[in-house]
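Peer 1: okay, sequence plus prediction incoming.
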Amino acid sequence: MTEVAEPTTTNDVFPLLRSCPFAPPPAYEKLREAGPVHRVKLQSGSEAWALTRLEDVRQMLTDPRFSSDRFNPGFPILTKQGRPVRRGGFTPSLINMDPPEHGAARREVVGEFTVKRMKALQPRIQQIVDEHIDAILAGPKPADLVSALALPVPSLVICELLGVPYADHDFFQARSSAMLNREIDQETRTKAVDELQEYLDRLVSEKEAEPADDLLGRQILKQREEHGKADHDSLVSLAFLLLIAGHETTANMISLGTVALLENPGQLAIIKNDPGKTLDAVEELLRYFTIAEFATSRVATEDVEIAGQLIREGEGVLGLSYSGNRDEAAFENPDELDIERGARHHVAFGFGPHQCLGQNLARMELQIVFDTLFRRIPGLKLAAPVEQLPFKHDSSVFGLYCLPVTW
């Protein structure tokens, strides 16, 4: 096997910041040019391997010798505070599971996110979007598109899907934001996790007493029928994951996508003239921003060779999905926003067994929002220069804290 390489001679410490909101850190291109695999330093003080090319990232994500267990001592941690502590009574969520447990747990719930079921939600999502745009048009200018549309739409959708009271959205959005903030202290993050887990624990108990026709209620009835009883802890863990992932990622893509389209009027004109192109625009925007780029981190459970480099058991690996999604070998002119590119082999939703469970829902929400927003407010424009917008450079999910717009 190939000898283990020396750590990359660079002062860069991961995660690297995006110096431009529309581009990956400049170091990514240099790393790709230098080679496919590099040894890099992490904020936590440890080291990991970094994969820079799309082909290798996809290979790793389908290789069962790489684990998603974030509590594994070798898993690459990207916060200054270091590794989280596994607390008693904690049930791993889908993103932390490996085979065979992961496959079984995913099969339990995957039927809730089929294309057919998502299409059944389409009229309600359209209604939610229209109601929020009605409120924007009736309100003062400028408006904050994050608080008026980007955040409430996916939050309301995931609440209705799961059976979580939307009236509690301020509570769970605040805790979600704290958990994703890489700069926040470990005590505050742990408190946010505990409070949200306690909230969902009570909610699942209420649903077990009286199951409703929502995702959690259906899962309770399904588990009772198939296994004799519902697995309370696994349902709390599932609700925790879906509630956070179901609103944070889509909310940030709505705001970022809006900025990108407003800053690229030629691209915006394509979907205004032909709404049939909007889904292509969604795919391209997902690739272009890759907002959850470190969700593709893993740890090797045995010695593995990738792109000629030996990665030893217990070593962490960053599958740099944003670098992969700007890989010149995989995408022509990758730094250009081209909604007619027709490329769906990106890894913005991950790849392999852990590919995003809710991707069909996210695509549909984004398509409906962009179609409706630019049709109903054709004169929409930014109310502040891009360089003055508050981008989420401190978050594990890139996005915007607010987006002032006018028309």
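Peer 2: Noted; the coordinates are in hand.

Peer 1: for the rest of this, base every contact and every neighbour count on C-alpha atoms.
Peer 2: Will do.

Peer 1: hey, which helix is longest across this structure?
Peer 2: Using DSSP state H, we find that the single longest helix of the chain is helix 232-263.

Peer 1: mind checking what helix or strand follows it in sequence?
Peer 2: helix 265-273 (DSSP states H and E).

Peer 1: can you name every helix or strand that that next one contacts?
Peer 2: helix 232-263, helix 359-376 (3 or more CA pairs under 8 Å, 6 or more residues apart in numbering; DSSP states H and E).

Peer 1: adding another structure so you can compare the two:
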Amino acid sequence: MEHTITAMPTERQPGCPFDPPKELIEAREHGPISRIPFADGHQGWLITGFDLVRSVMADPRFSSRRELMRHHPWVDYGDIEVPPAPPGEFLLMDEPQHSRYRKPLVGKFTVRRMRLLTERVEQVTAECLYAMEKAGPSADLVTAFAKPIPAIVICELLGVPYEDRGAFQDNVDKFMGGETSDEELMAAYTAVQTYLAELVAAKRANPTDDVLSDLTDSDLTDEELKGVALILLAAGLDTTTNMLALGTFALLRNPEQLAALRADPTLADKAVEELMRYLSVAKTFFRTALEDVELGGQTIKAGTAVILSMNTANRDPERFADPHTLDLRREDGGHLGFGHGIHQCLGQQLARVEMRAAFPALLNRFPTLRLAVAAEEVALRPETADIYGVKSLPVTWDV
């Protein structure tokens, strides 16, 4: 029997900042696929089950092209024509355009190369924790820890001057945080585009030892390099920042799990994977059917919009035992936190290195770390944000 969810939820249950909105959990309980109306009245589909989400992400019959994404759960575009993605912004493209941009990058983010960065990541982490301790005994963990670690690492990797990272990250926050006006969003996006155009030109004229300079030897144009740099920098900053902050919040709210990680640093690898599953900060993806597709007992018509609910897929009871429990020793891994298919996160190994270093270092440096406010007072990003997380995380510790 076909199930319908009345609208895409815009908030989570009070006191449950880590769980998906209850409407999505209830939809999953009815089955892995539901009908859903979009803001403009379009009747689309919501996929909440692990197996179906995974299959759609690997199915070329479902498109990621921006110009086909005319329907949005919260935005009515009216008669506005949605343009194709700008050159280089390959997350919003299908093959073969997608591979043209992704292929030159694959060798830059291998497991081996990212592991070679471990020592530098550990150094950056130690420097941030030292500064946090010196300024303490209280801090906003977002600004003191979660933002600077990935910002410094990705900016060094891509060749963004250190002094520019603050302004760049502020603008990224504005167009990915889900809380700015259209005018502010466009101003921030334009500022980032202008900055990256100047950076690409500088790398072209005077290459240095970084990924962006390496890419100037490819056949990509300056405009394409600008788009590629935007994808890498925005993704490398926002996702890991929110995983570090929200992940720490989750550990503080699960003291037994926190104690286990502090006592056994070898749990770090499993902890990273479990936090990725449990939190699913990249919570929603969109696809458009290019042809009629039979899926989960339903026919998805060509041109129909599909929402992929990553946070319910990663909490699917048919895939994970006791899915709403954070368990750092979990054996049934294989989450979709980094996506799947051709668009699977290119920087996932870098994110793993950063989290693997940062979480244990934080917990060991501050053995009495705790929230400085009630958990209910922690400011959360809205569901409309591209990446879920906390706006700030006030913490304190004993001196």
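Peer 2: Cool, got the structure. Everything quoted here is computed from the prediction, not taken from an experiment.

Peer 1: what is the longest helix of the first structure packed up against?
Peer 2: Using 3+ CA pairs under 8 Å, 6+ apart, helix 232-263 of the first structure sits against helix 152-162, helix 186-209, helix 215-227, helix 265-273, helix 278-289, helix 359-376, strand 381-382.

Peer 1: gap between the last one and the chain center?
Peer 2: Per CA atoms, centre = their mean, to the nearest Å, the displacement of strand 381-382 of the first structure from the mean C-alpha position of its chain is 25 Å.

Peer 1: in the second structure, which residue range corresponds to it?
Peer 2: Aligned by TM-score structural alignment, strand 381-382 of the first structure falls on residues 370-371 of the second structure.

Peer 1: the first structure: which residue goes with Val306 of the second structure?
Peer 2: So Val306 of the second structure corresponds to Val317, using TM-score structural alignment.

Peer 1: wait, its match sits on Trp49?
Peer 2: Yes - in this structure, Val317 of the first structure is within contact of Trp49 by CA atoms under 8 Å, at 4.6 Å.

Peer 1: neighbour count: those two, which is higher?
Peer 2: In this view Val317 of the first structure and Trp49 are compared by other CA atoms under 10 Å, and Val317 has more residues nearby, 28 against 24.

Peer 1: can you confirm that one is in a strand?
Peer 2: Yes - assessed with DSSP: H, G, I helix; E, B strand; the rest coil, Val317 of the first structure lies in a strand.

Peer 1: now do the contacts for it.
Peer 2: Each residue near Val317 of the first structure by CA atoms under 8 Å, 6 or more residues apart in numbering is listed here: Ala48, Trp49, Ala50, Leu51, Phe75, Pro76, Ser297, Arg298, Val299, Ala300.

Peer 1: what does Asp210 of the second structure give?
Peer 2: Counting by CA under 8 Å, 6+ apart, Asp210 of the second structure has contacts Glu156, Leu157, Leu158, Gly159.

Peer 1: if we go to 6 Å?
Peer 2: Leu157, Leu158, Gly159 (CA atoms under 6 Å, 6 or more residues apart in numbering).

Peer 1: which position in the first structure aligns with it?
Peer 2: Aligned partner of Asp210 of the second structure by TM-score structural alignment: Asp214.

Peer 1: where does the longest helix of the first structure end up in the second structure?
Peer 2: Taking TM-score structural alignment, helix 232-263 of the first structure hits residues 222-253 over in the second structure.

Peer 1: cool, and stretch 398-406 of the first structure?
Peer 2: The aligned range for stretch 398-406 of the first structure is 388-396, by TM-score structural alignment.

Peer 1: which residues touch that stretch?
Peer 2: 137-142, 242, 246, 281, 369-372, 379-381.

Peer 1: which of these are buried?
Peer 2: For those, a burial check counting by 16 or more other CA atoms under 10 Å picks out 138-142, 242, 246, 281, 369-372, 380-381.

Peer 1: need the residues you listed in TSV with distance to Met114 of the second structure, can you?
Peer 2: Conversion of those to TSV gives the following (distance: CA to CA, whole Å):
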residue	distance to Met114 of the second structure
Ser138	32
Ala139	29
Asp140	28
Leu141	25
Val142	24
Asn242	20
Leu246	23
Val281	22
Leu369	29
Arg370	31
Leu371	32
Ala372	34
Leu380	30
Arg381	29
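
Peer 1: which residues in the stretch 1-150 of the first structure form strands?
Peer 2: 13-14, 37-42, 47-51, 66-67, 143-144 (DSSP state E, counting those that start in this stretch).

Peer 1: closest one to Glu225 of the first structure among those strands?
Peer 2: strand 66-67 (31.4 Å; CA to CA).

Peer 1: from Asn254 of the second structure, how far off is the residue nearest to Gly236 of the second structure when sequence neighbours are not counted?
Peer 2: Once flanking residues are discounted, Gly236 of the second structure sits nearest to Ile154: 6.2 Å by CA to CA, 6 or more residues apart in numbering. Distance of Ile154 of the second structure to Asn254 of the second structure, given as CA to CA, to the nearest Å: 30 Å.
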